[in-house]
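S.K.: coordinates only, sequence not included:
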């Protein structure tokens, strides 16, 4: 339930920060928000634990600034996880706009003022996305971007291609738009941001990109949910397949699948199926991705048959997996690499 608030005390921006036992990183993240060039904001830290003394000490320090609010997730929801904590924070947010900031990301000082100005200048926009630069220990003024942007790129296609042009902390959302599409899917165990942004784009929410770096995404650490071991476990369980299927269903039901997007989604379906099998998942789990792609005509019949046969006959010969090699040679898998994206871009140009 959304807590009613006095419009006179409504901040321009609410920043929702879910956290779980990462006190030093949380301190840096919230401090980057409090250091913004605009002051009309609130920070809602939602603790998915509640018993971590280090986190409570950090909150006690940060609470000296009256714009910081603290919530224990377990007092508001039974189920844990990043998606639930974001929903708890969203329910208690009072701002006209919302930003979901991961507890290990950093906002640059001009971030909120710049995004808010673009959003308020066009009442038809539902959200505005800033550019990101990954980092390890401290943001650097130079280095590769999260993703290079083209002015005419199709963001929905990129998400379907599993090459998202932004991540969770990228968009500043108009509150009314979030009320329209609903909160984060609490039934997902992985791929929350993938499904969430696909749902927003499938719903036709208008957005703008600011091609200026205004935040930093911290590369995965050993204690990160995005660590490689967690990544393998999620693929083995089929968690990413489930998120892909849900996302594709959103796009299909909204009738937003043109030939180029369908092509991209078909290759992603094969890739998710391959990753599932490669990390020890079952044939049945992997097939869910292929079945969804076939259901929405993202794979031709012969492609579906070839991919299904490879998924069924998944064997290893030393370090070699013949099925994976076959799918690669047939062009049914576009990996999330520069060469893979280049091939995908060249392929979809024929559909424009």
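M.R.: Happy to help now that I have it. Quantities reported herein were computed from a predicted structural model and do not represent experimental measurements.
S.K.: make it CA atoms for all contacts and neighbour counts henceforth
M.R.: Noted.
S.K.: how about the helices in this structure?
M.R.: 23-34, 53-62, 82-92, 111-121, 155-160, 175-181, 192-202, 228-237, 239-253, 259-278, 283-295, 301-312, 322-329, 338-348 (DSSP state H).
S.K.: give the buried residues for the second one.
M.R.: For helix 53-62, the buried set under the neighbour-count rule, 16 or more other CA atoms under 10 Å, comprises 55, 56, 58, 59, 62.
S.K.: A further structure is provided below for comparison with the first:
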């Protein structure tokens, strides 16, 4: 116990949970079951009213110094971005990896990712393939699949190549359940944007990372992204909020890139996509009004 408490771990894993008791044990078990054992797990309870905190305390008692339960000072619900930042404030590892409370890691994720990161000290981030996971439910009715990476796998990419592809929806985003990043990069660029409580919250960090840091893209599968009707992405799609959320994100990103002195190439790419998306949304809005 004392050794774990005093020695800094190589990796800090962070799970944010809000009323996620249904899947939480499976997520935590996928961290505990990693072949790479030099980690700490911080679970941030974002104001849950179910048994999520009870579940985490059980792991913390069994794995003292390895698993810790965190919350906001007021014990309230502040959204996933603020909760990830809450975990980052307590993180001690040289690397940070996130996992949503309804997703899981494959057993070799940390071992393989840390090995690649340590072979190239300039890398800020690494990600691979994420399984879009329907088969967890016996009656899912849909097969598992992968989004195309959009680039050749098992290669390093210098900025801003991946950001430009991501803006054009031509590359898979570095999903939070998949990526491993250096703590120093998070400290340099800042974490997540608290005002993004649901959609595009992950891209508020990843877009900055792809704009300024070398990134390794692997062909390996390291995470399973559970598909279910209760997820944030499913809820957003049901109410048709994705387009507006994307425009909000692009406007935010344009301002951030200006503040951080991004190149004209990066800012020009954002302007073009923002103009196109705004025009498309306006056109659809006009058509809907005419059809009433």
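M.R.: Received the coordinates, thanks. On a predicted model such as this, the values are computed, not experimentally measured, just so you know.
S.K.: kindly reformat the helices of structure 1 as CSV containing distance to residue 100 of structure 1.
M.R.: Below are these laid out as CSV (distance: least, CA to CA, whole Å):
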stretch, distance to residue 100 of structure 1
helix 23-34, 12
helix 53-62, 18
helix 82-92, 7
helix 111-121, 12
helix 155-160, 19
helix 175-181, 12
helix 192-202, 10
helix 228-237, 22
helix 239-253, 19
helix 259-278, 26
helix 283-295, 28
helix 301-312, 37
helix 322-329, 37
helix 338-348, 28
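S.K.: what's the closest of the ones you listed to residue 14 of structure 1?
M.R.: Closest to residue 14 of structure 1 of the helices of structure 1 is helix 82-92 (CA to CA; 8.5 Å).
S.K.: could you tell me where the lengthiest strand in structure 1 falls in structure 2?
M.R.: Looking across structure 1 with DSSP state E, the single longest strand is strand 207-218. Under TM-score structural alignment, the match for strand 207-218 of structure 1 in structure 2 covers residues 215-226.
S.K.: any idea how far the closest residue to residue 76 of structure 2 other than its chain neighbours is from residue 72 of structure 2?
M.R.: Closest residue to residue 76 of structure 2 apart from its sequence neighbours, by CA to CA, 6 or more residues apart in numbering: residue 47 at 4.5 Å. Applying CA to CA, to the nearest Å, the value for residue 47 of structure 2 to residue 72 of structure 2 is 8 Å.
S.K.: so which residue is dead centre in structure 2?
M.R.: residue 176 (2.0 Å; CA atoms, centre = their mean).
S.K.: re earlier: residue in structure 1 paired with the residue nearest to residue 76 of structure 2?
M.R.: Residue 47 of structure 2 maps onto residue 49 in structure 1, by TM-score structural alignment.
S.K.: quick one, which of the helices of structure 1 is nearest to residue 6 of structure 1?
M.R.: Of all these, helix 82-92 comes closest under CA to CA, at 12.9 Å.
S.K.: tell me the residues of structure 2 aligned with that closest one.
M.R.: Against structure 2, helix 82-92 of structure 1 falls on residues 80-90 (TM-score structural alignment).
S.K.: buried set for that stretch?
M.R.: Under 16+ other CA under 10 Å, the buried positions of stretch 80-90 of structure 2 are 80, 81, 82, 83, 84, 85, 86, 87, 88.
S.K.: neighbours of the nearest residue in space to the third one that is not next to it in sequence, how many?
M.R.: When the adjacent residues along the chain are set aside, residue 82 of structure 2 lies closest to residue 194, with 4.9 Å between them (CA to CA, 6+ apart). The local packing count at residue 194 of structure 2 equals 17, with neighbours defined by other CA atoms under 10 Å.
S.K.: then residue 245 of structure 2?
M.R.: For residue 245 of structure 2, using other CA under 10 Å, the count is 16.
S.K.: which ones are touching it?
M.R.: Residues near residue 245 of structure 2 by CA atoms under 8 Å, 6 or more residues apart in numbering: 199, 200.
S.K.: separation between residue 246 of structure 1 and residue 154 of structure 1?
M.R.: Distance, residue 246 of structure 1 to residue 154 of structure 1, by CA to CA: 20 Å.
S.K.: so for the two, which residue has more residues nearby?
M.R.: The neighbour count for residue 246 of structure 1 versus residue 154, taken as other CA under 10 Å, is higher for residue 246 (21 against 13).
S.K.: need the counterpart of that one in structure 2.
M.R.: Under TM-score structural alignment, residue 246 of structure 1 pairs with residue 252 in structure 2.
S.K.: could you do residue 18 of structure 1 as well?
M.R.: Per TM-score structural alignment, the equivalent position to residue 18 of structure 1 in structure 2 is residue 16.
S.K.: sorry, back to before: mean distance between the match of helix 82-92 of structure 1 and structure 1 after superposition?
M.R.: Compared with structure 1 after fitting, stretch 80-90 of structure 2 has a mean deviation of 0.3 Å; criterion: mean CA distance after the TM-score superposition for structure 1.
S.K.: chain center to that stretch, what's the gap?
M.R.: 12 Å (CA atoms, centre = their mean, to the nearest Å).
S.K.: over to stretch 99-112 of structure 1?
M.R.: 14 Å.
S.K.: now stretch 64-80 of structure 1
M.R.: How far stretch 64-80 of structure 1 lies from its chain's middle: 22 Å, per CA atoms, centre = their mean.
S.K.: identify the residues contacting it?
M.R.: So stretch 64-80 of structure 1 is contacted by 41-50, 59, 62-63, 84-85, 88-89 (CA under 8 Å, 6+ apart).
S.K.: give me that answer again for 6 Å
M.R.: For stretch 64-80 of structure 1, the external contacting residues (CA atoms under 6 Å, 6 or more residues apart in numbering) are 42, 43, 44, 45, 46, 47, 48, 50.
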